[in-house]
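Chemist: Only the shape, not the letters, is given here:
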């Protein structure tokens, strides 16, 4: 039975088939969670990523996950939040595409348990309310294709925001 869960924890300590990594377009060590993943995975990840083509905003790539509990890393390049100016609508579409691309790649590889951070809400500055709405809408649509989709938030405040958005738009019901 498919399940979507929202938790507050250290995503790098969790087990799953795939861990979603907010990526730099050249698949090099970025900031925030990306830096933590690259630091833990080490040179093996750097070497594997150097052989992959550039990853555009909204696209996804897959690599092994050396020195991490999940078997794979699903890299996706999230858009920068532009404070809702004239490019804000495009950023929303691109953020949704990040989730869509990761889920399609995971499904094609037969991955069933995925770990997501709050894509876009870290160093790319999407407000959690907006990131939650975009992410949860896509995740809820695709949840039946997976055994477990986990959104792991870094703070209890962020978790509260995601749960509030989930309750407001979807009744907070487990899928």
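Modeler: On my side now, so go ahead. Quantities reported herein were computed from a predicted structural model and do not represent experimental measurements.
Chemist: Going by C-alpha atoms from here, please, whenever you check contacts or count neighbours.
Modeler: Fine.
Chemist: What distance do you get for the residue nearest the centre of the chain to residue 137?
Modeler: Geometric centre of the chain, nearest residue: residue 116, 3.9 Å, by Cα atoms, centre = their mean. In this view, residue 116 and residue 137 are 14 Å apart by Cα to Cα, to the nearest Å.
Chemist: let's bring in a second model and compare:
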């Protein structure tokens, strides 16, 4: 079975998928951007689940991922992953970003997810260059999907036109 890769422009909190990915921070307690929007739209159940994870393991490290309920969102799960803050490429940011995607996909498979939606991880306040982030995201997802699994559809949800165009070009230029 071939997994369908797609890109859309929009609000990830409105996407219907088994799991949506949250570009979280290490505290898991919400923040700005995608993180704040997901916590707001999903309601207090997500924050409560994040607090339980914090109490158990002390947050989420950069490149790692954890899974919670999706609360009021049109999804079963929210997978919270922490992307790296861009530091000029001197702190292994590319590997850490790839790990954020890979660990999110692994958690999705372990939980029987068939459809997953990703935001553009680390490209907002964390300042990861959008072109590099898009290339890493698409390459990492494609590599992960070489192994058989449960995923039928992976959607990259872009909030802005610049990222949308970048992902559309990457997906068009190399058929999935």
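Modeler: Ah, there it is. Given the structure is predicted, the values throughout are model-derived calculations rather than measurements.
Chemist: Quick TM-score on the pair, please.
Modeler: Scored against TM-score structural alignment, normalised by the length of the first structure, the superposed chains reach a TM-score of 0.90; 168 aligned residues with a Cα RMSD of 1.4 Å.
Chemist: Identify the residue of the second structure aligned to the residue nearest to the centre of the first structure.
Modeler: Matched to the second structure by TM-score structural alignment, residue 116 of the first structure sits across from residue 118.
Chemist: Likewise for residue 50 of the first structure?
Modeler: Correspondence of residue 50 of the first structure to the second structure, assessed by TM-score structural alignment: residue 51.
Chemist: can I assume that match is in contact with residue 28?
Modeler: Yes: contact criterion Cα atoms under 8 Å: residue 51 of the second structure and residue 28 qualify, at 7.5 Å.
Chemist: And for the match of residue 50 of the first structure, the neighbour number?
Modeler: 17 (other Cα atoms under 10 Å).
Chemist: just so I have it, where are all the helices in the second structure?
Modeler: 33-42, 44-57, 93-110, 130-144, 161-173 (DSSP state H).
Chemist: distance between the fourth one and the chain's centre?
Modeler: Using Cα atoms, centre = their mean, to the nearest Å, the mean C-alpha position of helix 130-144 of the second structure is found 12 Å from that of the whole chain.
Chemist: average offset between that helix and the first structure?
Modeler: Compared with the first structure after the fit, helix 130-144 of the second structure shows a mean deviation of 0.8 Å (mean Cα distance after the TM-score superposition for the first structure).
Chemist: Over to the shortest one?
Modeler: Following superposition, helix 33-42 of the second structure is found to deviate from the first structure by 0.8 Å on average (mean Cα distance after the TM-score superposition for the first structure).
Chemist: if I pick the residue nearest to the centre of the first structure, what's in contact with it?
Modeler: By Cα atoms under 8 Å, 6 or more residues apart in numbering, the contact set of residue 116 of the first structure is 19, 20, 21, 149, 150, 151, 152.
Chemist: for residue 131 of the first structure, same thing?
Modeler: Counting by Cα under 8 Å, 6+ apart, residue 131 of the first structure makes contact with 95, 118, 119, 120, 121.
Chemist: Looking at the second structure, name the residue matched to it.
Modeler: By TM-score structural alignment, residue 131 of the first structure lines up with residue 133.
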